[in-house]
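Participant: The following comprises the amino acid sequence and a computationally predicted model.
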Amino acid sequence: EYQRDNTCFSFVEVLSTCPTNWGMSPDEADKWLETDMMPYYPLGIFKQPEAPRAD
């Protein structure tokens, strides 16, 4: 929305698994992502403009 309206820069970060490279089953990799990766890379909006810019 912000990017479309040209009010600010938007960045989307994605957390993903690689069970083959990690030597885990897909279920183990999902669990590891939840217990180990998500606390280190918390999800959410970190900075949001207070009001849209007037052009």
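Facilitator: Nice, thanks for sending it over. What you see is a predicted model, and the numbers here were worked out from it, not measured in a lab. Numbering: from 1, shown residues only.
Participant: going forward, measure contacts between C-alpha atoms and count neighbours the same way
Facilitator: Will do.
Participant: How about Ala29: what's its closest non-neighbour residue?
Facilitator: Distances taken as C-alpha to C-alpha, 6 or more residues apart in numbering place Pro19 nearest to Ala29, at 5.4 Å, with adjacent residues excluded.
Participant: And the one you found, how close does it get to Glu28?
Facilitator: Separation of Pro19 from Glu28 (C-alpha to C-alpha, to the nearest Å): 8 Å.
Participant: Can you name the next helix or strand after the longest helix anywhere in the chain?
Facilitator: In the chain, assigned by DSSP state H, the helix with the most residues is helix 26-32. As assigned by DSSP states H and E, the chain's next helix or strand after helix 26-32 is helix 38-40.
Participant: second one coming, line it up with the first:
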Amino acid sequence: MAIHTGLQLYNCPHCPKECRSRSNMYVHIKQRHADEWLRAKMARSHNPQFKPADV
């Protein structure tokens, strides 16, 4: 368990920030790197992995 060992498991791809939880990293990226977060979100919405026609 990372909480008891103090390990920082999630590294920000945009800066040296490290977090223990994925949710904390998500909040960090959304707040501190809003432009990069928005670009990634738009890229995902224009290139969806799942298509309803595939069902």
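Facilitator: Alright, I've got the coordinates. Just so you know, these numbers come straight off a predicted model, no measurement behind them.
Participant: TM-score for these two?
Facilitator: Overlay of the two chains. TM-score (TM-score structural alignment, normalised by the length of the first structure): 0.26; 29 aligned residues with a C-alpha RMSD of 3.0 Å.
Participant: Buried residues of whichever strand or helix holds Gln31 of the second structure, list them for me.
Facilitator: Per DSSP H and E, Gln31 of the second structure falls inside helix 22-32. Residues of helix 22-32 of the second structure classed as buried: Met25, His28, Ile29 (neighbour count, 16 or more other C-alpha atoms under 10 Å).
Participant: and the first one, what is it in contact with?
Facilitator: I take that to be Met25 of the second structure. Tyr10, Asn11, Cys12, Glu18, Cys19 (C-alpha atoms under 8 Å, 6 or more residues apart in numbering).
Participant: So the first one is in contact with Cys19, correct?
Facilitator: I take that to be Tyr10 of the second structure. Yes. Here Tyr10 of the second structure reaches Cys19: they are 5.1 Å apart, a contact under C-alpha atoms under 8 Å.
Participant: where exactly do the strands run in the second structure?
Facilitator: Under the criterion DSSP state E, strands of the second structure are mapped to 10-11, 18-19.
Participant: wait, which of those is closest to Arg39 of the second structure?
Facilitator: Distance to Arg39 of the second structure, taken as C-alpha to C-alpha, is lowest for strand 10-11 among the strands of the second structure, at 18.8 Å.
Participant: Run through the neighbouring helices and strands of the closest one.
Facilitator: Using 3 or more C-alpha pairs under 8 Å, 6 or more residues apart in numbering; DSSP states H and E, the elements in contact with strand 10-11 of the second structure are strand 18-19, helix 22-32.
Participant: longest helix in the second structure, by residue count?
Facilitator: helix 34-46.
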